[in-house]
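Undergrad: Attaching a predicted model along with its sequence, questions to come.
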Amino acid sequence: MSVSRSTVLGAVALSGALLLSACASENNGSSAGAGAGGSTESSAASGDCFSGNLKAEGSSAQKNAIDEAISTYQENCADATIDYNPSGSGAGIKQFIAKQVDFAGSDSALKTEEKDGTIESEAAAQACGSPALNLPMVTGPIAIAYNVQGVDKLVLDAEVAAKIFDGQITTWNDPAIAALNSGVTLPSTPIKVYFRSDESGTTENFTKYLKAAAPDAWSYETGKKWTGKGEGKEKSAGVATATKGQDGGITYVELSYAQQNDLKMAQIDTGAGPVELTAESAGKTVATAKQTGTGNDLALKIDYATKEAGAYPIVLVTYEIVCSKYADAETGKKVKAFLKTFASNDLQGKLAEQGYAPLPSDVATKVQAAVDSIS
């Protein structure tokens, strides 16, 4: 597998059991903050290597993070081959349930309620022959990224954002946008909305924000499939690239992709004043997350409608979806060995240098314990 080392900037870490740890500066991302718990050595460095192949698929939001984990593991374990296809969260879960991949990456936990005739958690458990686990491994905010010539600063709130992404507001000088941006010269440029055409956990988290924070303006159900207006592009890279190339363009995308494409990002007014997207501001929202899973299932629920001062409300958590006990014991050993490296202090420190924040010690302890339980 060809492994990318491209930089991912500005994500946030889960903290406490539910609280945010101090994390690296957005500018340099070099501090490991409260670092992961457990051994400072990765499992691979400790000789926990496997020979053969491991296959995974899913979230594109975590692509650069998992690429780094794969590179680190394979540097220490030359006989291991780990392939990760960033096809999107929905595709990853479907492939996991179909037993086509060994684990999946998803920007939302497995559904415990029926949707489209399927209860994901039950279908995954049936595929595994054991309960499936949601293991948070990467966290980060979602930017409302835009490209409008002459507009370097933009404030939006949930209602206006919902109307933009539903095609009700169609030009950048619309009075509703102007009311939030006093003193800013807004052009009459048409608004061009880009959305994820593939099933995406980023879409699900973004629509959860719109639904929770602006229920009267966003009438659609939440989910991995986009239901608003605009033009679809595949994956995070697709919507970011399209927005970069279109004056008047706007999209929702992970912070790292917005940064990589030099896109401007809107400040979000939750009712407590405009909030700029930073690791710290997104972390204040992550701090309100509640664990909804039990035992080694570490699924979380985020309060997208938070009005806490200084909190940036649009965030996601990327989970690795795994079997608690694999039908093939050798596969379980491979998944366990790789994820031990991914959750290790060493690897999380490398992600911090790239802009991802490491798992703080108490959350890392829970994740590591869950990984250790895989068989």
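TA: Yep, that arrived. Residues are numbered from 1 along each chain as shown.
Undergrad: C-alpha from now on. contacts and neighbour counts both.
TA: Fine.
Undergrad: Please name the residues that touch Lys336.
TA: Shown in contact with Lys336 (CA atoms under 8 Å, 6 or more residues apart in numbering): 371-372, 374-375.
Undergrad: again, but for Val138
TA: 13, 62, 65, 317-319, 356.
Undergrad: for Phe96, same thing?
TA: 102-104, 124, 127.
Undergrad: Now do the SS call for it.
TA: helix (DSSP: H, G, I helix; E, B strand; the rest coil).
Undergrad: For Ala125, see how far away it is.
TA: Distance of Phe96 to Ala125, given as CA to CA, to the nearest Å: 10 Å.
Undergrad: here comes the other one, which I'd like you to weigh against the first:
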Amino acid sequence: MKLSRNSGLRALTVGAVAVSSALVLTACGSDDNASPGDTKTSGAAKSSIACAKGGQLLASGSSAQKNAMDVWVKNYMAACPGTNINYKSSSSGEGVTQFNQGAVSIAGSDSPLKPEEITASKTICKGGQGIDLPMVGGPIAIGYHLPGVDNLVLDAPTLAKIFNSTITKWDDEAIKKLNPTAKLPSSNIQAFHRSTDSGTTDNLTKYFNATAKAEWPYEHAKAWKGKGGQSAPGSADIASNVKQAEGTIGYFELSFATANNLQTVKLATGAAAPVAASSENASKAIAEAKVTGTGTDLSLKLAYDTKAEGAYPLALVTYEIACDKGNKADTLELAKSFLTYIASEDGQKGLSGIGYAPLPTEIATKVRAQIATLS
């Protein structure tokens, strides 16, 4: 669902920094990794939930929001006996496909709907269309496994070359120049990317398009277009592979790096100092985003090329996708109730221990208002 045209997100920095712990977004589902937020059920969040009368809600999509969804689903179902919310963590592409096939009532996606996807949604959303509702943001971490090398610094051109198999050795001159005091091995780099259509991939390649076009000669896309490398289906899978083998590098949401105790790359952006992947630093970059959605859609355009001090530009916002009109009658009440909860102050703060960036008040207010109009 989408926010008013050209509305700035300057409130994001304040809204996110006010949360003392970083929040990190990851879709809930059947991944093997335990959710860091599983023990964070909040009594305050429960008491604020206006429960639906019951029923089952099917949803799927973004693995980026898995850990957030784990917390949201657990809290909601604990507060609302008789309800069953099943979110399958897969990929943004699969979630949108299943939504437009009518297999799920809500999809999670790290990229806004494309024009052709909106057109396709009108078959399912009788009298309406699918819309993007921004729900939570956070950094895409570049995790690596290289014993003896701490505080690895890379810039966008070097990262693009690594993921396009142009740079294949850890002691490549470009990496050495950015890390003059590091003891870099001469071993091969094993770079992991997503095997399925992924909003995380789309955001990573948008970052490359904005900052390393010469080194990444492909248009951004959910499908991986780079040469070489190894693949895995979800963020949890990539993080697991990086954890298990030395010399590896991959991209995933910060919560997966935290859960697997992985080192993450600092980005050289042109600011005075390299910037670490953190909720606060991602929020500084997301604060420069613009709302580009029209009508009921609230999609955003992020500032991937920012050079602001302390801003981590490799970030994403995950959307929940639903029909503005024409939602399934038997799941509408539960869908609105659940979406209202996760967009609420309690729903956002319930993620405070797992590295996500909550919605700023300005954005959250618009999202809640849009949810209330779903029919």
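TA: Now that the structure is in, tell me what you want to look at. Note that the coordinates shown come from a computational prediction; the quantities given were computed from them, not determined experimentally.
Undergrad: re earlier: which of the contacts of Lys336 of the first structure does the second structure keep?
TA: Using both residues aligned by TM-score structural alignment, their matches' CA atoms under 8 Å, the second structure keeps these contacts from the contacts of Lys336 of the first structure: 371-372, 374.
Undergrad: Any quick ChimeraX command for the buried ones out of the residues you listed?
TA: This is the ChimeraX syntax for the buried subset of those, where burial follows 16 or more other CA atoms under 10 Å:
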select :371,372,374
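Undergrad: Out of the kept ones among the contacts of Lys336 of the first structure, name the ones that lie in helices.
TA: 371-372 (DSSP state H).
Undergrad: State which strand of the second structure is the longest.
TA: strand 130-145 (DSSP state E).
Undergrad: On the C-terminal side of that strand, identify the next helix or strand.
TA: strand 153-155 (DSSP states H and E).
Undergrad: residues near Ser182 of the first structure, how many?
TA: Ser182 of the first structure: 11 surrounding residues under other CA atoms under 10 Å.
Undergrad: so how far is Leu154 of the first structure from it?
TA: On the measure of CA to CA, Ser182 of the first structure and Leu154 of the first structure end up 10 Å apart.
Undergrad: about what we covered before: output the contacts of Lys336 of the first structure in TSV, with distance to Asp79 of the first structure appended to each entry.
TA: Formatted as TSV, the contacts of Lys336 of the first structure follow (distance: CA to CA, whole Å):
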residue	distance to Asp79 of the first structure
Val371	22
Asp372	22
Ile374	22
Ser375	21
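Undergrad: Leaving out chain neighbours, which residue sits closest to the aligned residue in the first structure for Gly55 of the second structure?
TA: Under the alignment defined by TM-score structural alignment, Gly55 of the second structure is paired with Gly52 of the first structure. Nearest residue to Gly52 of the first structure in three dimensions, chain neighbours excluded: Ala80, at 5.1 Å (CA to CA, 6 or more residues apart in numbering).
Undergrad: same thing with Val363 of the first structure?
TA: Ala17 (5.5 Å).
Undergrad: Ok, Gln246 of the first structure next?
TA: Asn147 (6.8 Å).
Undergrad: who's in contact with the corresponding residue of the second structure for the one you found?
TA: Using TM-score structural alignment as the criterion, Asn147 of the first structure maps onto His145 of the second structure. Residues in contact with His145 of the second structure (CA under 8 Å, 6+ apart) are 242-243, 245-249, 262-263.
Undergrad: quick one: the strands in the stretch 51-200 of the second structure?
TA: 55-61, 83-89, 106-109, 130-145, 153-155, 190-194 (DSSP state E, counting those that start in this stretch).
Undergrad: Which one, of those strands, ends up nearest to Ser283 of the second structure?
TA: strand 130-145 (7.2 Å; CA to CA).
Undergrad: how big is the offset of that closest one relative to the first structure?
TA: Its aligned residues in the first structure lie a mean 0.8 Å from strand 130-145 of the second structure after superposition (mean CA distance after the TM-score superposition for the first structure).
Undergrad: how distant is that strand from the center of its chain?
TA: Distance of strand 130-145 of the second structure from its chain centroid, counting by CA atoms, centre = their mean, to the nearest Å, is 2 Å.
Undergrad: ok, now stretch 89-107 of the first structure?
TA: 15 Å.
Undergrad: Specify, as a residue range, where that stretch falls in the second structure.
TA: Taking TM-score structural alignment, stretch 89-107 of the first structure hits residues 92-110 over in the second structure.
Undergrad: Need the distance between the two termini of that stretch.
TA: Termini of stretch 92-110 of the second structure sit 6 Å apart (CA to CA).
Undergrad: Mind listing what's buried along that stretch?
TA: 92-100, 102, 104-110.
Undergrad: Can you get me a residue count around Ile169 of the first structure?
TA: Ile169 of the first structure, neighbours per other CA under 10 Å, totals 19.
Undergrad: Not counting its neighbours along the chain, what's nearest it?
TA: Lys163 (5.6 Å).
Undergrad: Map the one you found onto the second structure.
TA: So, by TM-score structural alignment, Lys163 of the first structure is matched to Lys161.
Undergrad: And the residue mapped onto Phe208 of the second structure from the first structure, how far from Ile314 of the first structure?
TA: By TM-score structural alignment, Phe208 of the second structure lines up with Leu210 in the first structure. Distance of Leu210 of the first structure to Ile314 of the first structure, computed by CA to CA: 9 Å.
Undergrad: Kindly report the same for Asp303 of the first structure.
TA: In this view, Asp303 of the first structure and Ile314 of the first structure are 9 Å apart by CA to CA.
Undergrad: Could you do Glu234 of the first structure as well?
TA: 21 Å.
Undergrad: what does Leu180 of the first structure give?
TA: For Leu180 of the first structure relative to Ile314 of the first structure (CA to CA), the value is 18 Å.
Undergrad: ok, those two, which is more surrounded?
TA: Remark: of Leu180 of the first structure and Ile314, Ile314 carries more neighbours, 29 against 16, as counted by other CA under 10 Å.
Undergrad: and the gap between the residue lying closest to the more buried one once chain neighbours are set aside and Thr189 of the first structure?
TA: Spatial nearest neighbour of Ile314 of the first structure, excluding adjacent residues (CA to CA, 6+ apart): Ile142 at 5.5 Å. In this structure, Ile142 of the first structure and Thr189 of the first structure are 24 Å apart, going by CA to CA.
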